[in-house]
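In: okay, here's the prediction I keep looking at, along with the sequence it came from:
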Amino acid sequence: MTVTDISHRRKFLAQGNVYLPHIVIIEKIIDETPGVRTFHFNFKDEKLREEFSFESGQFGEYSVLGVGEAPFCISSSPTRRDHLEFALQRVGKVTNALHRLGVGAEIGFRGPYGNGVPLDLLQGKNLVFVGGGIGLAPLRSLIWNVIDNRDKYENIDIIYGARSPSDLCFKYDLDAWNKDKTVNMVTTVDKGDENWTGRVGFVPQVLEQAAPSAP
């Protein structure tokens, strides 16, 4: 994060009451699996759209009026600024309320919070990303950040798994990473189906087989 980014972030957080959420508008909804959705959103205030900045690894607090608030990572990359994204699994009161919303709905957002990943310390190194199911959500911000700055890093390996093919999230990302010749992408499922032609096995087992050796 540059000095300018830090300045913008401090200015953003200092505006008004930090406990008062900003209004954001849901612009797109993607059904990843039967219980997981990705939401594309943007600030209603045009000025906030321009000033907002965050780091891969940070999260926000998302709220539905009259229901409550819950934290979720920002799953989009700071290198792609046309919108922001978060993904969630339907498991409780707030997540069920969010799943009932449609495009154009307004919700509250506070953030960014938490520490971002220190990418400057990873430059020039081999990177291995390991995730499963909805756990890919926080990783994809970092993965796209690294890919969009590809010349700063060495080998990139991604190992991702889910219980079944229907439980794989972000299939459009998996396809893109598979096609990227500068990335080694490995996808596995615990149990395949009649249409599955990829790897079958638990992520830890596949990790032992597919992960590169330490230098």
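Out: Structure received. Residues are numbered from 1 along each chain as shown.
In: all contacts plus neighbour counts: C-alpha atoms, from now on.
Out: OK.
In: surely residue 26 and residue 40 touch.
Out: Yes: if you go by CA atoms under 8 Å, residue 26 and residue 40 touch, sitting 5.9 Å apart.
In: sec struct for the residue most central in space within the chain, please.
Out: Central residue check for the chain by CA atoms, centre = their mean: the C-alpha nearest the mean position is that of residue 75, 1.9 Å away. Following DSSP: H, G, I helix; E, B strand; the rest coil, the label given to residue 75 is coil.
In: what about versus this one:
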Amino acid sequence: MSCTCHEKDPLVPQVAKLEFVRIDTEDVTTFRIISKEGKRPFDFKPGQCAMISIPMIGEAIFSITSSPTEGDYIECSIKKCGVVTDYLHTLEAGDEIGVRGPYGNSFPVEEFKGKDILFIGGGIGLAPLRSVINYVMDKRDEFGLVDIVYGARTSRDLVHPKDIYEVWPNSKDTNVYLTIDKKEEGWTRNVGFVPTYVKELNFSTDKIVLVCGPPIMIKYVLQGLEEIGFKKEQVYTTLELKMKCGFGKCGRCNIGDKYVCKDGPVFRCDEITELPDEY
């Protein structure tokens, strides 16, 4: 398939290959994707998504986990939860896939410059936030204080362990707060749900907030933020798991008066009147 054909028709995937495959947790794997020429398949901004396809199996849309400031590739951290993702988890470095994109809008990182940022993630919800976090880390002097609150059911479910334990905590003016749902042997950090932990940390309310995770987590995080004085205009979320076709044509991404594929997946929280109960 020629590159010219791909450029003319955004619905036609280009053939790409996996540069490497890294197992993060029992059910989450990170895939580094490059073109057949060994380059980034397409340019993107933090928060945008890629459609990955497997011939005779299907296709699905995923948030891009890497930052555009990183190498000549894209990365996607994918949770095993269906036909396409199950198959992806059987692939190895060197295998070919189809990829197209980017899809959706992005986080308005230019508007965040000079401001303190609070990132709040739950489970695989760290994946789309990681793109923005690493963008900020690579342009560290352009942003203020960074706080990262991240939680999962168990310590084994925390994705991107190198980032959360080594890279981000050792970055300039960056704090990382980790929590798991239930107490377990050897865990010396916080125990409890993310929304409760955020309220306990009692952050100053002069920050920009980016939040992503399970719908129920987002719902209670937003409630907690409002209780401690944050306004909806300060808070951004991404609903990329609600995206389907990427163009807003199938109608399956509808939330209230918004179509996630066309209007999102990134929303400022005063822009949406309701959140999905589940994906």
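Out: Noted; the coordinates are in hand. On a predicted model such as this, the values are computed, not experimentally measured, just so you know.
In: hmm, back to that, can you pull the contacts of the residue nearest to the centre of the first structure?
Out: By CA atoms under 8 Å, 6 or more residues apart in numbering, the residues touching residue 75 of the first structure are 56, 84, 85, 86, 87, 137, 138, 139, 140, 141.
In: again, only this time at 7 Å
Out: Taking CA atoms under 7 Å, 6 or more residues apart in numbering, we find residue 75 of the first structure in contact with 85, 86, 87, 137, 138, 140, 141.
In: return the residue of the second structure aligned against it.
Out: Taking TM-score structural alignment, the alignment pairs residue 75 of the first structure with residue 65 from the second structure.
In: for residue 142 of the first structure, same thing?
Out: Under the alignment (TM-score structural alignment), residue 142 of the first structure maps onto residue 132.
In: equivalent analysis for residue 156 of the first structure, please.
Out: Match for residue 156 of the first structure (TM-score structural alignment): residue 146.
In: burial count for its match?
Out: The number of residues packed near residue 146 of the second structure is 23, by other CA atoms under 10 Å.
In: A strand includes the match of residue 142 of the first structure, no?
Out: No: Residue 132 of the second structure is assigned helix when assessed by three-state DSSP, not a strand.
In: show me what contacts it?
Out: Taking CA under 7 Å, 6+ apart as the test, what residue 132 of the second structure contacts is 46, 67.
In: do that again at 8 Å, thanks
Out: Residues near residue 132 of the second structure by CA under 8 Å, 6+ apart: 46, 47, 67, 107, 109.
In: could you look up the SS state of residue 26 of the first structure?
Out: Here residue 26 of the first structure is recorded as strand under three-state DSSP.
In: my bad, residue 178 of the first structure
Out: Following three-state DSSP, residue 178 of the first structure is assigned to helix.
In: on that earlier part again, what about the match of residue 75 of the first structure, distance to residue 135 of the second structure?
Out: For residue 65 of the second structure, the distance to residue 135 of the second structure (CA to CA, to the nearest Å) stands at 11 Å.
In: same check, this time on residue 202 of the second structure
Out: Note on residue 202 of the second structure: its distance to residue 135 of the second structure, by CA to CA, is 26 Å.
In: more neighbours: the two, which one.
Out: Set residue 202 of the second structure next to residue 135 and count neighbours by other CA under 10 Å: residue 135 wins out with 19 against 12.
In: find the nearest non-adjacent residue to that one, please.
Out: residue 67 (5.4 Å; CA to CA, 6 or more residues apart in numbering).
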